[in-house]
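S.K.: have a look at this fold, sequence not included:
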């Protein structure tokens, strides 16, 4: 089925201009003939949102500690939520840790299994967040990379931070609940993982080699020092995700690397952890990509919040959630509205309310208010 989306303001080549968009055979097409029509008068027709890191699917898998749902059921829930947030390409941030439960090897493999037959709608991809000292799971991770089931490799290292919080009963209870073990068991697991720190460099090198062989991009996570960025740059990680301070972001940008921060940071007005504030860094060109992080709806709201600050216009702000992530990830078939590219569109009101979503040329979501625009 082909579609004509007409009468709206279309984001093309960095500008919002009046025009029509035709979708045919899953792509943006030239010409005006179409089977169906959507009247976009008064709406903004934007490239679909591309989420480089979203881990809100964890709440679909485990809405409460020790309450788990099957991965295929959770992925259907995730697909619906993603579309209702305007996201057409979703890199699920799947953490593969030494922890049992939600972030275990079993959960990772179950999610991969569900994504082999994904629910319709968004283009699901896997952002493997591999914990540095999860040596027992390394063979499975390498196999998934080689099989083409991982599309982005992230180097995580949360164990030192977790270990520091083991004396905090509230934090320990949170970790143990997520893992589905007793607090004492979790302590034992954390200490056992930490005891093997010396093996990390060789493991990272193997993981990086596998990613390079597979041709997938890599990113570093939570770089605290310039030395951290240099280390991961040396492994081939050309994306700097959630730098913990401004000098790290500056260093990455000086090297021509993409810098990722969270959309919730922008929408809330700052980091929930007290780290760098994303909006002013984006205005200075030090942050180039905004991800949903832990809250999918924030990604649609973030460009409007950026534009309201008065430094960037909406077209410039939208690049942070569409064009720039596509470029960082090497996705040449999306992130823009141009003939031949994927038919991924996010239609919004000028105030930022979602009206409709096209995913690969198919009408995947429409608001009750916009349903009357269909013909």
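M.R.: Nice, thanks for sending it over. If you're wondering where the values come from, they're calculated on a predicted model, not measured in any experiment. Numbering: from 1, shown residues only.
S.K.: when you work out contacts or count neighbours from here on, use the C-alpha atoms and nothing else.
M.R.: Noted.
S.K.: so how far is residue 299 from the residue nearest the centre of the chain?
M.R.: By CA atoms, centre = their mean, the chain has its centre lying nearest to residue 53, at 2.3 Å. Separation of residue 53 from residue 299 (CA to CA, to the nearest Å) stands at 11 Å.
S.K.: common neighbours of these two, please.
M.R.: 291, 292 (CA atoms under 8 Å, 6 or more residues apart in numbering).
S.K.: to what extent is residue 284 buried, counted in neighbours?
M.R.: Neighbour count for residue 284, taken as other CA atoms under 10 Å: 12.
S.K.: put this next to the previous one:
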């Protein structure tokens, strides 16, 4: 009998917010540790369980282990391929990976290794999945490091114009100010490249949000946990600046990359049932459901959509529009977006029971699927 898990796995999914290192699976990490140390260390790895209250601390611990084993360009290429293949196995048809460049031994060598993995992954070669790349700017490293990343971006797009699409700004949200990076991000967009920005991850930085959006309008924003929701009004806990920032996001219809499990496990959202995604979807604003760090948080693209329905209360019939909006928000050319949208809409035409408001047993949702 078909289960709901299988229904979500079959959906043609779009993944727009996936950090490469954080997406490395536990199985890959265990394998790398065993190869490096010659003994089975898998039992000692920190595990991030769904209801683990210490999951954020465990996340950082696991990330340190990841960083310690990804030490050569060969390993970088390998983990890139394995991450892509895992997304493909989960039913993702379009993937935008993002990665912070590391000197292994140089930034160029690291990027070349990622690109080799991205272009030679079997699912990419076979056309099962389309994979692209964003270069990450770590706001904690400051503006000089950001400029170096953008310089390498401009150089690298000459070699891989169909694969490298732009930059994403992330890192410790308490470090520096988004405003510092606005002019540099504008230069990226002037070259017909794209920007995504981790946004409103901490409360109380309302003026920073507003000033940044007045200086730079990103193509997408990530998380937006503390951004006032559509329909909110000024009160003792919501400032005029925060409302204006939210109004600009809505005015420009900037798609929001929503990472449900990440938000819950990090603790910026107390639970799925009260997640801000519901208000944005109800308002008609475009959202993209993403994994963030599927390895660190033990989640999947299919699982995030299932959480959206089962825990956040979004009707199953909304998934078609959410997936189309995600394809529209992708940074690939319009011709590729059209192909993605065609695959999504065709899937729902073939499985009309997914669009019904009535309860349908899981085994009847995809009657023609094996």
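M.R.: In hand now; what should we look at? Owing to the predicted nature of the structure, the values given are computational and were not obtained by experimental measurement.
S.K.: so what number do they get for TM-score?
M.R.: In this superposition the chains share a TM-score of 0.58, using TM-score structural alignment, normalised by the length of structure 2; 273 aligned residues with a CA RMSD of 4.5 Å.
S.K.: what's the helix or strand hosting the residue nearest to the centre of structure 1 aligned against in structure 2?
M.R.: Using DSSP states H and E, the element containing residue 53 of structure 1 is strand 49-54. Alignment of strand 49-54 of structure 1 against structure 2: residues 13-18, by TM-score structural alignment.
S.K.: so residue 322 of structure 2 touches residue 286, yeah?
M.R.: Yes: the criterion here is CA atoms under 8 Å, and residue 322 of structure 2 meets it with residue 286 at 7.2 Å.
S.K.: neighbours around residue 64 of structure 2, how many?
M.R.: So residue 64 of structure 2, with other CA under 10 Å, has 11 neighbours.
S.K.: tell me which helix or strand it sits in.
M.R.: helix 55-69.
S.K.: enumerate every residue touching the nearest residue to residue 248 of structure 1 once chain neighbours are set aside.
M.R.: Once flanking residues are discounted, residue 248 of structure 1 sits nearest to residue 226: 5.5 Å by CA to CA, 6 or more residues apart in numbering. If a contact means CA under 8 Å, 6+ apart, then residue 226 of structure 1 has 247, 248, 251 as its contacts.
S.K.: now the residues you listed in a markdown table, with secondary structure, neighbour count and distance to residue 339 of structure 1?
M.R.: Shown next, in a markdown table, are the contacts of residue 226 of structure 1 (DSSP: H, G, I helix; E, B strand; the rest coil; neighbours: other CA atoms under 10 Å; distance: CA to CA, whole Å):
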| residue | secondary structure | neighbour count | distance to residue 339 of structure 1 |
| --- | --- | --- | --- |
| 247 | helix | 14 | 39 |
| 248 | helix | 24 | 38 |
| 251 | helix | 16 | 36 |
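S.K.: may I see the buried residues of stretch 275-287 of structure 1?
M.R.: By 16 or more other CA atoms under 10 Å, the buried positions in stretch 275-287 of structure 1 come out as 276, 277, 278, 279, 280, 281, 282, 283, 286, 287.
S.K.: straight-line length of it, end to end?
M.R.: Start-to-end, stretch 275-287 of structure 1 (CA to CA) is 14 Å.
S.K.: I'd like the distance between the equivalent of residue 80 of structure 1 over in structure 2 and residue 109 of structure 2.
M.R.: Aligned by TM-score structural alignment, residue 80 of structure 1 pairs with residue 85 of structure 2. According to CA to CA, residue 85 of structure 2 and residue 109 of structure 2 sit 22 Å apart.
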